[in-house]
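Student: quick one: sequence plus predicted model below, questions after.
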Amino acid sequence: MPDILAFDTSNYTTSTALFRDRKIYQQKHLLPVKKGELGLRQSDAVFHHVQQLPDLLEELLRQTPLQDLKAVGCSTRPRTQPGSYMPCFTVGHGAARQTAACFGVPLHTFSHQQGHIAAALWSAGRLDLFERPFLAFHVSGGTTEAVLTQPGTEEPFTVTLLAQSLDLKGGQAVDRVGRMLGLPFPAGPELEKLAAQSQVQFRIHPSMKGADCSLSGIENKCLKMQSDGRPAADTAKYCLCSLLAALDAMAAALLKEHPGLPLVFAGGVMANQFIRKALTEKYGACFAEPAFSADNAAGVAVLTACREGLL
């Protein structure tokens, strides 16, 4: 069967993936972030991608050797909107260009956000949504957006921004509260474990402006809870409950404007089982499995395979 090779060098993860016979094999590794810090400068991210990408590609191809490379795919920018750019994506783009040129195969480029959405659809078994409109949420360290996704002509799907966070992003809120509580970066998995220890029930009134949300109040409230001596588990749970309330309010507002459309949630923050359970029960929403929630090249491989007629 033909092979598809994909690259994604995002702000937090170096990732490679191979698509063959409707199966995905991937290798990825977080960029190293110093203890107590909440991210990397772009120059440092580029450096670490350059260092990590050859090792990951060697490991991927050692486990699953290339047989018949048909095309190469990569992410080149954070979003599809004009002017969307981050230097770290040039590393994966450069590797993809070199590989495509060496093998004489086509190169397909996408946005990082498109890759996240495609990975969610793949892992949820809902590639059928490529053929109809749906609402997709992308919630990560650098993005909290809801977009209208529709079938494209040249693209598998097009993306139109509908709503977003007006200040802090979902992943930023999680990581800032995590640092406050002494958790490692990225804080999502440990914050979820800590929150599970709390028995407190919170009633959250999210800060909304239409379908847009504001998340900066989460950090401020959690700081006050900590200074008041509240248990760390309660603070962690408040953070996640607040994020859930904002996403719920966004979804409700958008469904009033676009009734009946399916909901898809993608991005690293959406690996959280507490948020996933609540939104799945209320809306029947689709979520990526944890291995396909965080930054990955798998979605790019799916999109490339789609363009090449392998799906």
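Tutor: Good, I have the coordinates. Residues are numbered from 1 along each chain as shown.
Student: drop to CA atoms for contacts and neighbour counts, all remaining ones
Tutor: Fine.
Student: show me where the stretch 1-150 of the chain has helices.
Tutor: 42-63, 89-103, 112-123 (DSSP state H, counting those that start in this stretch).
Student: any chance of these in TSV, plus mean neighbour count and distance to L162?
Tutor: Shown next, in TSV, are those (neighbours: other C-alpha atoms under 10 Å; distance: least, C-alpha to C-alpha, whole Å):
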stretch	mean neighbour count	distance to L162
helix 42-63	17	28
helix 89-103	19	25
helix 112-123	26	14
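Student: ranges for the helices of the stretch 201-311 of the chain?
Tutor: So, for the stretch 201-311 of the chain - with DSSP H, counting those that start in this stretch - the helices run 216-227, 232-257, 273-283, 290-293, 298-307.
Student: go through the ones you listed and name the closest to K209.
Tutor: helix 232-257 (9.6 Å; C-alpha to C-alpha).
Student: gap between that closest one and the chain center?
Tutor: Computed by C-alpha atoms, centre = their mean, to the nearest Å, the separation of helix 232-257 from the middle of its chain amounts to 17 Å.
Student: what's the most buried one of the helices of the stretch 201-311 of the chain?
Tutor: helix 298-307 (a mean of 28; mean count of other C-alpha atoms under 10 Å).
Student: on that earlier part again, so which of the helices of the stretch 201-311 of the chain is nearest S123?
Tutor: helix 290-293 (6.7 Å).
Student: helices or strands next to the closest one in the packing?
Tutor: helix 112-123 (3 or more C-alpha pairs under 8 Å, 6 or more residues apart in numbering; DSSP states H and E).
Student: CSV for the helices of the stretch 1-150 of the chain, including distance to L255?
Tutor: Shown next, in CSV, are the helices of the stretch 1-150 of the chain (distance: least, C-alpha to C-alpha, whole Å):
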stretch, distance to L255
helix 42-63, 37
helix 89-103, 33
helix 112-123, 19
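Student: closest to A71 out of those helices?
Tutor: Here helix 89-103 is closest among the helices of the stretch 1-150 of the chain (C-alpha to C-alpha), at 7.0 Å.
Student: what angle separates that closest one from helix 42-63?
Tutor: 40 degrees (axes from the mean of the first three to the mean of the last three C-alpha atoms, to 10 degrees).
Student: tilt between helix 89-103 and helix 112-123?
Tutor: For helix 89-103 against helix 112-123, the angle between stretch directions is 70 degrees (the same axes, to 10 degrees).
Student: hang on, the earlier thing: compile the helices of the stretch 201-311 of the chain into JSON lines and extend it with columns for distance to I204.
Tutor: Below are the helices of the stretch 201-311 of the chain laid out as JSON lines (distance: least, C-alpha to C-alpha, whole Å):
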{"stretch": "helix 216-227", "distance to I204": "10"}
{"stretch": "helix 232-257", "distance to I204": "6"}
{"stretch": "helix 273-283", "distance to I204": "14"}
{"stretch": "helix 290-293", "distance to I204": "25"}
{"stretch": "helix 298-307", "distance to I204": "34"}
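Student: check it against this one:
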Amino acid sequence: MWILGIDTSCDDTGVGLVRDGVVVVNLVAGQVALHQVFGGVVPELASREHLKALPILVKEALAQAGIAPKDLSLIAATRGPGLIGALLVGYTFAKGFAWALGRPFYAIHHLEAHIAAAWPEGLDPPFLALVASGGHTHLFEVQALGRYRLLGATRDDAAGEAFDKVARLLGLGFPGGPEIECLAQEAKEKVPFPVPLREQKGYDFSFSGLKTKAVQLVEAGYPAPALAKGFQEAAVEHLAQVVLRAAKDTGHRVLLVAGGVAANRALQARFQEAGLTVHFPPKGLSQDNGAMVALAAWRRHQAGFSPSPLSLGATAYWPLEEA
């Protein structure tokens, strides 16, 4: 069974092909150079780039797999959440493709797709899942495929968004996560940052205070590598403390970490030393991509979920608990 997955939820155009649950092709056209001058994603520009890139990527993905459109068994695309203009490009394209081929269509939740990218075959729920990216920082209890309980979320900035903003303060490029990680490795010492919400009993996240502290320290003239190292360590420790508190309270010992921030090596090391069984996405599946959408559709199809009606529209806001 061949599944085509498409993701245009933000600024990456993702097209992936999965065959019987295995990723065969994963193509992503990024827009870093386009948005870098603005220090963040400009929605209208992102949508226009998706329109240009998507047909080319789909054609290339099919060519790399050595198949024709008629060989596809079903089509899937991200329905939401995300930038509505960007979402509509990929979602409408996928629905039209499915209609033209007479194939089933699956509308996929963006966060479920991220979770699917880190979910290894043979792992049965329940377990914890942390999704940390430029647009999301959510901690879920995965009770079953399609059954998610939100334990905590960010009160302000997402983790990846905070990395982007602090990187911009330090004069670094976009996206900020890899830039800060690289700069932090140059530091011989660090500037201490306070770990947010240390005394809370719940599972919320907050990164605006770290951003404010970074502004103060930049204005005070501290060296950029030491600032990058201090910020990264505080952000990673904050994520770890919340997740470990939830693991202790719920009794879960298995954790999936997904989203772009999951590629951060300091975060990976912190969770791997925490005593949990931790799963991260394979290389290339942390950032937004189409293969994770196809993987989510594969799981839903295998579990007996019905295809989505073509009349179902895209949505910028869609809680995962309602997916």
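Tutor: Ah, there it is. As the structure is a computational prediction, the values presented were derived from the model and not from experiment.
Student: rewinding a little: among the helices of the stretch 201-311 of structure 1, which is nearest G115 of structure 1?
Tutor: helix 298-307 (4.1 Å).
Student: follow-up on the earlier one: which one, of the helices of the stretch 201-311 of structure 1, ends up nearest to E131 of structure 1?
Tutor: Nearest to E131 of structure 1 among the helices of the stretch 201-311 of structure 1 is helix 298-307; the distance by C-alpha to C-alpha comes to 11.8 Å.
Student: where does that closest one end up in structure 2?
Tutor: Aligning helix 298-307 of structure 1 against structure 2 (TM-score structural alignment) gives residues 291-300.
Student: average distance between the matching stretch and structure 1?
Tutor: With mean C-alpha distance after the TM-score superposition for structure 1, stretch 291-300 of structure 2 departs from structure 1 by a mean of 1.7 Å once superposed.
Student: ok, residues contacting that stretch?
Tutor: Contacts to stretch 291-300 of structure 2, defined as C-alpha atoms under 8 Å, 6 or more residues apart in numbering, come from residues 3-7, 14-18, 20-23, 25-26, 75-78, 106, 108, 110, 112-114, 116-117, 145, 285.
Student: over to stretch 182-190 of structure 1?
Tutor: When contacts are defined by C-alpha under 8 Å, 6+ apart, stretch 182-190 of structure 1 is touched by residues 33, 35-38, 171, 174-175, 178-179, 191, 269, 272.
Student: didn't M86 of structure 1 look like it was pressed against P78?
Tutor: Yes. The criterion here is C-alpha atoms under 8 Å, and M86 of structure 1 meets it with P78 at 6.9 Å.
Student: more neighbours, those two?
Tutor: Ranked by neighbour count (other C-alpha atoms under 10 Å), M86 of structure 1 and P78 place P78 first, with 22 against 15.
Student: what separation do you get for the more buried one and D175 of structure 1?
Tutor: Distance, P78 of structure 1 to D175 of structure 1, by C-alpha to C-alpha, to the nearest Å: 20 Å.
Student: same question, A118 of structure 1
Tutor: From A118 of structure 1 over to D175 of structure 1 (counting by C-alpha to C-alpha), the distance is 25 Å.
Student: over to K209 of structure 1?
Tutor: Look at K209 of structure 1 and D175 of structure 1: by C-alpha to C-alpha, they are 24 Å apart.
Student: now swap in L215 of structure 1 and tell me
Tutor: L215 of structure 1 is 13 Å from D175 of structure 1, where distance means C-alpha to C-alpha.
Student: what's the answer for L148 of structure 1, then?
Tutor: Taking C-alpha to C-alpha, one finds L148 of structure 1 at 27 Å from D175 of structure 1.
Student: comparing these two, which residue is more hemmed in?
Tutor: Neighbour tally, L148 of structure 1 and D175, criterion other C-alpha under 10 Å: the higher count belongs to D175, 23 against 20.
Student: please say which position in structure 2 that one maps to.
Tutor: By TM-score structural alignment, D175 of structure 1 lines up with D164.
Student: contacting residues for that match?
Tutor: 39-40, 134, 174-177.
Student: export these as CSV, with columns for distance to Q302 of structure 2 and neighbour count.
Tutor: Below are the contacts of D164 of structure 2 laid out as CSV (distance: C-alpha to C-alpha, whole Å; neighbours: other C-alpha atoms under 10 Å):
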residue, distance to Q302 of structure 2, neighbour count
G39, 41, 19
G40, 38, 19
G134, 30, 22
F174, 38, 22
P175, 35, 22
G176, 37, 24
G177, 35, 26
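Student: which among those gets closest to V243 of structure 2?
Tutor: G134 (18.4 Å).
Student: residue contacts, the equivalent of the closest one over in structure 1?
Tutor: In structure 1, G134 of structure 2 lines up with G141, judged by TM-score structural alignment. Residues in contact with G141 of structure 1 (C-alpha under 8 Å, 6+ apart) are 169-172, 268-269.
Student: out of those residues, which is most surrounded?
Tutor: G170 (32 neighbours).
Student: so the match of D175 of structure 1: helix, strand or coil?
Tutor: helix (DSSP: H, G, I helix; E, B strand; the rest coil).
Student: what distance do you get for it to G260 of structure 2?
Tutor: With C-alpha to C-alpha as the criterion, D164 of structure 2 and G260 of structure 2 are 12 Å apart.
Student: list the contacts of the spatially most central residue of structure 2.
Tutor: The residue lying closest to the centre of structure 2 (C-alpha atoms, centre = their mean) is G259, at 2.8 Å. Listed by C-alpha under 8 Å, 6+ apart, the contact set of G259 of structure 2 reads 114, 131-133, 286-288.
Student: not counting residues beside it along the chain, what's closest to E186 of structure 2?
Tutor: Spatial nearest neighbour of E186 of structure 2, chain neighbours left out: P225 (6.1 Å); criterion: C-alpha to C-alpha, 6 or more residues apart in numbering.
Student: what do we get in structure 1 for that neighbour?
Tutor: So, by TM-score structural alignment, P225 of structure 2 is matched to A233.
Student: ok, now L101 of structure 2?
Tutor: For L101 of structure 2, the residue aligned by TM-score structural alignment is F103.
Student: residues contacting the closest residue to that match other than its chain neighbours?
Tutor: Leaving aside its sequence neighbours, F103 of structure 1 sits nearest to L69 (C-alpha to C-alpha, 6+ apart; 7.6 Å). With contact set as C-alpha under 8 Å, 6+ apart, L69 of structure 1 has these partners: 2-5, 103, 105.
Student: what do you get for F137 of structure 1?
Tutor: Contacts of F137 of structure 1 by C-alpha under 8 Å, 6+ apart are 144-147, 263-266.
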